[in-house]
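sequence unknown, structure follows:
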């Protein structure tokens, strides 16, 4: 185990990293962000580990940032620490990382999946970037990455409405690499990881680097502006109202400031 809320297990050349806060729907707080960053660093540093699978304990993959952590002043640790949100979304990586999604990958949880190199999703899973519904922006890579993975018009429709995408639509859009039956997502992701790990590690690393080169060059120029916008939005009255309305289960009253 690494830090609180994150488990690290090794199965041959494959590392399994588990978000382990099921009572909080694996939402990310400061401790979980530090734990995930530590797990990724451990994976990268071990020459015997070639591929990692990121999964979630309990009924969902990840519900995003823990709103209790937001209210407790952990925004800097969760969103702007080393590696970006949860220590992952802006992390520099050289080895393949697969997201094994089940249940829901919402807000920051969806952004964690998008930050991985491949996504395996169980039937019945839901992906969503509902930040605009809460007065926020998908500033942990969601707004930047989604349109580089799926057609831009479809990405904007999803981002600007905040609606959910199910496994079937995610497959049709090309968002996910493999589908799995309910309950089999982790097994399918681990099998995919073993297939990749069986190949020449240097060739895999360089192929991965080349496949991400265009995105990496584009994002390098955009992350500073992304951070500026995210900080401004997080401090807005509408963001505070969105969080309150969500917790109080009522419709928000937007002020546009």
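Ah, there it is. Computed from a predicted model, the values in this text were never measured in an experiment. Numbers count the residues shown, from 1 in each chain.

Going by C-alpha atoms from here, please, whenever you check contacts or count neighbours.
Fine.

can you count the residues close to the nearest residue to residue 180 once chain neighbours are set aside?
In this structure, residue 180 finds its nearest non-sequential neighbour in residue 122, 4.5 Å apart by Cα to Cα, 6 or more residues apart in numbering. By other Cα atoms under 10 Å, 24 other residues sit near residue 122.

does residue 122 really touch residue 179, like I thought?
Yes. Between residue 122 and residue 179 there is a contact under Cα atoms under 8 Å: 5.7 Å.

Just give me the residue right at the centre of the chain.
In the chain, the C-alpha nearest the mean C-alpha coordinate belongs to residue 112, at 0.8 Å (Cα atoms, centre = their mean).

also this one, for the comparison:
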């Protein structure tokens, strides 16, 4: 039973994970990251889980790394840090991951949100990479994902000044897809998760993979992957079910085959 997370099966297909260290604004400790990685492994292995929503509290999604723990650690062994393995597990999670962000998403919290495929932000959300103020820099993908999300100029400003941006700035920059009233952030994220969970699982997985390829490869390679994935899906039972349901004016029942 995780100590720093709450996990709920909202309904078939949708899992909600809530970070629960409110006394520390959900600062990311080794324990929390390890438990999160373990829960994502469970969700990854569960064929009935088709989408995951990740959230924190109304005051903070996650306010960065735990500074007290950081001060006590010997940074010489950083590459052997168990947190690196946890971040790798989070990065490899292949099912749709939606972040519902209220309050602070700073440092590692911003990096964690950027691991999600979709970010829904409350009006009060603040995104930032303030590591420069501690004499360090982002180390969990912040420089790489942020630049891809918001572009060079905004990423440089956020990382080099350490100053956060608000939810509306984040939406205009392309970091988040929607901004809601804070009380509706999780509800909206769950609505999107339910919509995705109702789709054909194989199509969702390959579509997500194709979109991520577009960020990491050249256009020709991305198009080759897209054509291959499209061809694979053309031979699935879910494709036949989708077309039949459309013709018969009913909701499809997808099996992942």
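Cool, got the structure. Model, not experiment: these values are computed from the prediction.

Where does the residue nearest to the centre of structure 1 sit: helix, strand or coil?
helix (DSSP: H, G, I helix; E, B strand; the rest coil).

And it? What does it align with in structure 2?
Matched to structure 2 by TM-score structural alignment, residue 112 of structure 1 sits across from residue 112.

just how off-centre is the helix or strand harbouring residue 221 of structure 2 within its chain?
Per DSSP states H and E: residue 221 of structure 2 is located in helix 219-234. Distance, stretch centre to chain centre, for helix 219-234 of structure 2: 24 Å (Cα atoms, centre = their mean, to the nearest Å).

returning to what we had before: tell me how far the residue nearest to residue 180 of structure 1 lies from residue 170 of structure 1.
Distance of residue 122 of structure 1 to residue 170 of structure 1, computed by Cα to Cα, to the nearest Å: 11 Å.

Equivalent analysis for residue 35 of structure 1, please.
29 Å.

The two - which one has more neighbours?
residue 35 (24 against 19).

buried residues in stretch 90-102 of structure 2?
Under the neighbour-count criterion of 16 or more other Cα atoms under 10 Å, stretch 90-102 of structure 2 has 90-91, 93-102 buried.

Output these as TSV; include the columns secondary structure and distance to residue 155 of structure 2.
Output for those, formatted as TSV (DSSP: H, G, I helix; E, B strand; the rest coil; distance: Cα to Cα, whole Å):
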residue	secondary structure	distance to residue 155 of structure 2
90	helix	22
91	helix	20
93	coil	25
94	coil	26
95	coil	27
96	coil	25
97	strand	23
98	strand	22
99	strand	20
100	strand	21
101	strand	19
102	coil	21
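
now, among those, which is nearest to residue 188 of structure 2?
residue 100 (8.2 Å; Cα to Cα).

pretty sure the closest one is touching residue 186, no?
Yes. Here residue 100 of structure 2 reaches residue 186: they are 5.4 Å apart, a contact under Cα under 8 Å.

shared neighbours of these two, anything?
residue 55 (Cα atoms under 8 Å, 6 or more residues apart in numbering).

about what we covered before: quickly list what's touching both of residue 122 and residue 179 of structure 1.
In contact with both residue 122 of structure 1 and residue 179: 167, 185, using Cα under 8 Å, 6+ apart.

ok, back up a step: and the angle for the next helix or strand after the helix holding residue 221 of structure 2 with helix 219-234?
Downstream of helix 219-234 of structure 2, the first helix or strand assigned by DSSP H and E is helix 237-247. With axes from the mean of the first three to the mean of the last three Cα atoms, to 10 degrees defining the directions, helix 237-247 of structure 2 sits at 70 degrees from helix 219-234.

Understood, closing this out.
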